[in-house]
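S.K.: got a structure for you, letters missing:
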């Protein structure tokens, strides 16, 4: 069977077990069970925030809305934003994990237009322009300076900021914070309470917040997940 005759499902499966399931695109690809289970935990809240923001931005059919996904990995939410109705999207990732290497390939298979991927470390990103909606999803725990990047995410957002972060369930202390070990690029941890305290200290306009558990993660330090939809005030 030539590649031109392969279905989208077959073309995605040729890439192996992917980081995300693409069922919302109408394609039932083979996804890594560990990650796809966590996707089912995170996706409903994140997508609802994306749609809420879009509904507020879409004054009419021709209204444009740009979406930026930080720490995009395989670019799932960047591609999904266009699928949901955003006019243009961007996905940024440092490319250290193998998932980013599949982003362009998946985009081509799914025939997603007006979605652009940028290989860049978020710490090197300058706030030279804003995007209507910025999604900071699942990357803060990789950083030694999560609050600094959180502030940058807010500055990048013109209208809405979506935040999802893994939090530890080993503690409920409001001052809990664990930095990554020396030479590690992951392991930064807040508790649910300490991260919420951090968000509240910013005096941002939090439209909605949510907490649930990532069911694939057995360790309590990796199991909690917090979500925030933040509106930029005029």
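M.R.: Nice, I can see it. None of the values given here were measured: they were computed from a predicted structure. Residues are numbered from 1 along each chain as shown.

S.K.: switch to C-alpha atoms for all contacts and neighbour counts from now on
M.R.: Fine.

S.K.: for this structure, longest strand please?
M.R.: The strand of greatest length in the chain, counted in residues with DSSP state E as the criterion, is given as strand 157-167.

S.K.: Against residue 225, how distant is the most centrally placed residue in the chain?
M.R.: With the centre of the chain defined as its mean C-alpha position, the nearest residue by CA atoms, centre = their mean is residue 137, 3.0 Å away. Separation of residue 137 from residue 225 (CA to CA, to the nearest Å) stands at 10 Å.

S.K.: ok, structure two:
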């Protein structure tokens, strides 16, 4: 049976740094990892539908290794998301709340939820089977049995007819061509609270700004913090708090903003 370290290494690259939970998921780069990043980049160019979250290959990083952008940006996102989760959990009943983590990637925020509320029942959904394998491995190694991860389309979740006390939607809206419609579709899915985070542009603060596909991409979209707030309000959400931060590792201003909203059912 492989050691935990070998299991984690075999699943590189991880989108998040799990060290706060006592699980090492980030390692000094090896040539095989860099070649895998190159392969992922080529795969994206050949298959526009491929959506695995990971670092694109760059000659600069090949010659001078540095933490992947998503890991470098983690601190800028985690502080706000954790505060919003704690605020929502404080208003949920002590009995086991039902929670849903959409676009869960490697399950980092589902694991965070499980540590903040150990009795919660948490389901994570992501389209990428490799990310789900990472999430399942992390939950098992961290001994978090209440976590369940599924490969699935987030749109299918909105049509399943099931409701949750708390829905977490981080890092995924900007991958969609119709994020405003998705925000509306989430309305019956979240009984009590919705926590949203998305990349947004900092090139403008126009609440009507929206483009699809995203600049330089063949999929996704780009919009502003104000536009996301408008969509949430129009969908019937009551905004409890919001924040706009910068993602320091993203060089383009159209990718550099990070929008956060903590919402309650109206």
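M.R.: Yep, that arrived. Computed from a prediction, not measured in an experiment: that's the story for all the values here.

S.K.: hmm, back to that, what's the matching range in the second structure for the longest strand of the first structure?
M.R.: Under TM-score structural alignment, strand 157-167 of the first structure corresponds to residues 190-200 of the second structure.

S.K.: rewinding a little: overlap of the contact sets of residue 137 and residue 225 of the first structure?
M.R.: Applying CA atoms under 8 Å, 6 or more residues apart in numbering, one finds that residue 137 of the first structure and residue 225 are jointly contacted by 164, 165.

S.K.: Quick one: residues in contact with the match of strand 157-167 of the first structure.
M.R.: The contact list for stretch 190-200 of the second structure, computed with CA under 8 Å, 6+ apart, reads 81, 84-85, 88, 163-174, 222-225, 254-265.

S.K.: Show me how far the longest helix along the first structure is from its chain's centre.
M.R.: With DSSP state H applied, the helix covering the greatest number of residues in the first structure is identified as helix 33-57. Centroid separation for helix 33-57 of the first structure versus its chain: 9 Å, with CA atoms, centre = their mean, to the nearest Å.

S.K.: what's the answer for stretch 139-154 of the first structure, then?
M.R.: Here stretch 139-154 of the first structure is found 13 Å from its chain centre; the criterion is CA atoms, centre = their mean.

S.K.: where's the aligned partner of residue 189 of the first structure in the second structure relative to residue 228 of the second structure, distance?
M.R.: Residue 189 of the first structure maps onto residue 222 of the second structure when the alignment is built from TM-score structural alignment. Distance check for residue 222 of the second structure against residue 228 of the second structure: by CA to CA, it reads 10 Å.

S.K.: just checking, residue 167 of the second structure touches residue 97?
M.R.: No. Residue 167 of the second structure is not in contact with residue 97 according to CA atoms under 8 Å; the separation is 10.8 Å.

S.K.: who's more crowded, these two?
M.R.: Between residue 167 of the second structure and residue 97, residue 167 has the larger neighbour count (other CA atoms under 10 Å), namely 25 against 17.

S.K.: Give the aligned equivalent of that one in the first structure.
M.R.: Going residue by residue (TM-score structural alignment), residue 167 of the second structure aligns to residue 134.

S.K.: Stretch 130-150 of the second structure: how far from the chain's middle?
M.R.: With CA atoms, centre = their mean as the basis, the distance from the averaged C-alpha position of stretch 130-150 of the second structure to the chain average is 15 Å.

S.K.: wait, stretch 205-221 of the first structure
M.R.: Counting by CA atoms, centre = their mean, stretch 205-221 of the first structure comes out at 13 Å from the chain centroid.

S.K.: which residues of the second structure does it align to?
M.R.: The counterpart of stretch 205-221 of the first structure in the second structure, using TM-score structural alignment, spans residues 238-254.

S.K.: can you list contacts of the matching stretch?
M.R.: The set of residues external to stretch 238-254 of the second structure that reach it, using CA under 8 Å, 6+ apart, is 69-70, 72-73, 76-77, 80, 200-203, 215, 222, 225, 232-233, 256-266.

S.K.: Show me which of the residues you listed are buried.
M.R.: Applying 16 or more other CA atoms under 10 Å to the contacts of stretch 238-254 of the second structure, the neighbour count classes 69-70, 72-73, 77, 80, 200-202, 222, 225, 232-233, 256-265 as buried.

S.K.: where along the first structure do the strands fall?
M.R.: For the first structure, the strands defined by DSSP E cover 66-70, 88-93, 115-119, 131-137, 157-167, 177-178, 189-190, 205-213, 224-231.

S.K.: So which of the ones you listed is the most surrounded?
M.R.: strand 189-190 (a mean of 28; mean count of other CA atoms under 10 Å).

S.K.: That one vs the second structure, mean deviation?
M.R.: In the superposition with the second structure, the average deviation recorded for strand 189-190 of the first structure is 0.6 Å (mean CA distance after the TM-score superposition for the first structure).

S.K.: Identify the residue of the second structure aligned to residue 71 of the first structure.
M.R.: When the structures are aligned by TM-score structural alignment, the residue of the second structure matched to residue 71 of the first structure is residue 103.

S.K.: how far away is the residue in the second structure sticking out farthest from the centre from residue 79 of the second structure?
M.R.: The outermost residue of the second structure relative to its centre, with distances by CA atoms, centre = their mean, is residue 1 at 30.8 Å. Residue 1 of the second structure is 36 Å from residue 79 of the second structure, where distance means CA to CA.
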